[in-house]
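# Pasting a predicted model and its sequence here:
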Amino acid sequence: MENIDQQKRSLGALARTDWLERIFKLRQHGSSVKIELIAGLTTFVTMAYIIFVNPNVMAAAGLDHGAAFVATCLGAALGCLLMGFYANWPVGLAPGMGLNAFFTYTVVGEMGYTWQVALGAVFLSGIL
């Protein structure tokens, strides 16, 4: 009985591995589930600072801190998911701190535009 339970657990783990293999072609890229999990954790720890720093930078321009926090988290999550599932490329994406600092300290701070006007310009430039 114990041997059957052990086989069932092994088959469950194999099915999960096969699913990941089919979607991401890990063996073809010279990787494994373990390597990808370690790489994902490393990337998360490396990028996690942005969810705390970016809202503070944006709040300095006048944006609501909580809204900037949620937008940062959602933007990073959506970017990473699109890169992983659509592009099948293991790259982490998050808001760029250099551009956000330029937005806050130059466009809003030095040039005197309101954050609404500056954000509108960012939106228009993204469309173009």
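Now that the structure is in, tell me what you want to look at. Numbers count the residues shown, from 1 in each chain.
# Could you use CA atoms for every contact and neighbour count after this?
Noted.
# what about the nearest residue to M83 once chain neighbours are set aside, which SS state?
Distances taken as C-alpha to C-alpha, 6 or more residues apart in numbering put W89 closest to M83, at 5.5 Å, once the chain neighbours are dropped. Using DSSP: H, G, I helix; E, B strand; the rest coil, the structure places W89 in coil.
# can you tell me how far W89 sits from K34?
The gap separating W89 from K34 is 17 Å, by C-alpha to C-alpha, to the nearest Å.
# For stretch 16-31, which outside residues touch it?
For stretch 16-31, contacts defined as C-alpha atoms under 8 Å, 6 or more residues apart in numbering pick out 32-33, 88.
# Could you pull out the buried residues of it?
Neighbour-count burial for stretch 16-31, counted by 16 or more other C-alpha atoms under 10 Å, picks out 21, 24, 26.
# Just say helix, strand or coil for the first one.
The three-state label given to E21 by three-state DSSP is helix.
# Of the buried residues of stretch 16-31, which is the nearest to A13?
The nearest member of the buried residues of stretch 16-31 to A13, counting by C-alpha to C-alpha, is E21 at 12.1 Å.
# The closest one and A87: what is the separation?
15 Å.
# same thing with I127?
21 Å.
# who has more neighbours, these two?
A87 (12 against 7; other C-alpha atoms under 10 Å).
# I51 versus the spatially most central residue of the chain, what's the distance?
Per C-alpha atoms, centre = their mean, the C-alpha nearest to the average position across the chain is that of A76, at 3.1 Å. Going from A76 to I51 by C-alpha to C-alpha gives 9 Å.
# now F69
From F69 to I51 the distance is 6 Å (C-alpha to C-alpha).
# hold the first one in mind and look at this next one:
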Amino acid sequence: MNSMKKFFKLEQHGTSVKTELLAGLTTFLAMAYILVVNPAVLSAAGIPFDQVFMATVISAVIGTLFMALFANHPIAIAPGMGLNAYFTSVVATTGLSYQVVLGTVFLAGLLFLLLSLTSLREALIRAIPDSLKYGITGGIGLFIAFLGLRMSGIVVANPDNLVTFGDLHRSVTLLTIVGLFITLILMARRIPGALFIGMAVTALIGYFTGQLHFDGFFSAPPAPVFFDMDLPGVFSQGLHYHIRLLARNSV
């Protein structure tokens, strides 16, 4: 315990092991949706769900460990929302195989890595106006919030005005609303760990009302698949524009 405090300089940052563990667990529960949403989005492009699931888990673990062990920064890293939807749209509109487009993503990642080794990436970040940075952050937050509203049934598609209120009498929708109210009340009363407590209470309500099925804590994960991509197809299909676009959006 003392070695952990010393390694992460917890006392210098005015925190404790208990606080960081609670914050980490809360962060995990808040971002765990991506373990399902990311495979659901990319499986629409033909990638097997289990394959994307394992890629999401492995990349999140590696990214978060890098932030913790090398940067000593309490930030969890996971695949970003937005680019996965762009990936799916490219596959759907061009008729290319997902392996070819994955090859484009791989080359864009290498380009971004090379940029990170130079001062150019930092110059590009400084060149982006603050208003655009705030807009991107707010837009991603609204996008994630909208996903939650849609998946819970609070809003549904409507041909007249795009979205409208869903059936608020559905059990999953009621559970979502109850969970939101519990969390907001806890936050308004400034109770430590309000988000975590709210999610835990909502999960318990869902379990006892039969909406959450528990099958155990552990199970064998799907076998990961590596390098399922077509690099020669990237150049034969002329996807250089998408490489540049993906690298620019990653910055």
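Yes, it's here. As the structure is a computational prediction, the values presented were derived from the model and not from experiment.
# tm score of chain vs chain?
The TM-score (TM-score structural alignment, normalised by the length of the first structure) is 0.83; 111 aligned residues with a C-alpha RMSD of 0.9 Å.
# So for stretch 88-108 of the first structure, what gets flagged as buried?
Neighbour count says stretch 88-108 of the first structure has 90, 92-95, 100-101, 103-105, 107-108 buried, by 16+ other C-alpha under 10 Å.
# Next: stretch 100-119 of the second structure.
Buried residues in stretch 100-119 of the second structure, counted by 16+ other C-alpha under 10 Å: 100-109, 111-112, 115.
# need the contacts of stretch 16-31 of the first structure in JSON lines with distance to K8 of the first structure, can you?
Formatted as JSON lines, those follow (distance: C-alpha to C-alpha, whole Å):
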{"residue": "S32", "distance to K8 of the first structure": "21"}
{"residue": "V33", "distance to K8 of the first structure": "19"}
{"residue": "N88", "distance to K8 of the first structure": "30"}
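# Among those residues, find me the one that's closest to G62 of the first structure.
N88 (36.8 Å).
# Let me know the secondary structure of G30 of the first structure.
coil.
# ok, it to E36 of the first structure distance?
Using C-alpha to C-alpha, G30 of the first structure is found at 11 Å from E36 of the first structure.
# repeat for A87 of the first structure
As judged by C-alpha to C-alpha, A87 of the first structure and E36 of the first structure stand 16 Å apart.
# And the helices in the first structure, which stretches?
Under the criterion DSSP state H, the first structure contains helices at 2-24, 33-47, 50-60, 65-81, 97-101, 115-127.
# how close does the fourth one sit to the second structure?
Put plainly, it is helix 65-81 of the first structure. With mean C-alpha distance after the TM-score superposition for the first structure, helix 65-81 of the first structure departs from the second structure by a mean of 0.8 Å once superposed.
# what residue of the second structure matches up with R22 of the first structure?
If you follow R22 of the first structure across to the second structure using TM-score structural alignment, you land on K6.
# Could you report the separation of its match from A32 of the second structure?
In terms of C-alpha to C-alpha, K6 of the second structure sits 29 Å off from A32 of the second structure.
# go on, G206 of the second structure?
Remark: distance between G206 of the second structure and A32 of the second structure (C-alpha to C-alpha) = 17 Å.
# The two: which is more packed in?
With neighbours defined as other C-alpha under 10 Å, G206 of the second structure and A32 compare such that G206 has more, 18 against 13.
# which stretch of helix or strand covers that one?
G206 of the second structure belongs to helix 194-208 when assigned by DSSP states H and E.
# How far off centre is whichever helix or strand comes after that helix?
Proceeding N to C from helix 194-208 of the second structure, the next assigned helix or strand is helix 231-236, under DSSP H and E. Here helix 231-236 of the second structure is found 28 Å from its chain centre; the criterion is C-alpha atoms, centre = their mean, to the nearest Å.
# by contact count, what packs against helix 231-236 of the second structure?
helix 98-116 (3 or more C-alpha pairs under 8 Å, 6 or more residues apart in numbering; DSSP states H and E).
# Whichever helix or strand comes after the helix it packs on aligns to what range in the first structure?
Per DSSP H and E, helix 98-116 of the second structure leads on to helix 120-127 as the next helix or strand towards the C-terminus. Per TM-score structural alignment, helix 120-127 of the second structure has no counterpart in the first structure.
# so the next helix or strand after helix 120-127 of the second structure versus helix 120-127, what angle?
For helix 120-127 of the second structure, the following helix or strand on the C-terminal side (DSSP H and E) is helix 130-152. Here helix 130-152 of the second structure runs at an angle of 90 degrees relative to helix 120-127 (axes from the mean of the first three to the mean of the last three C-alpha atoms, to 10 degrees).
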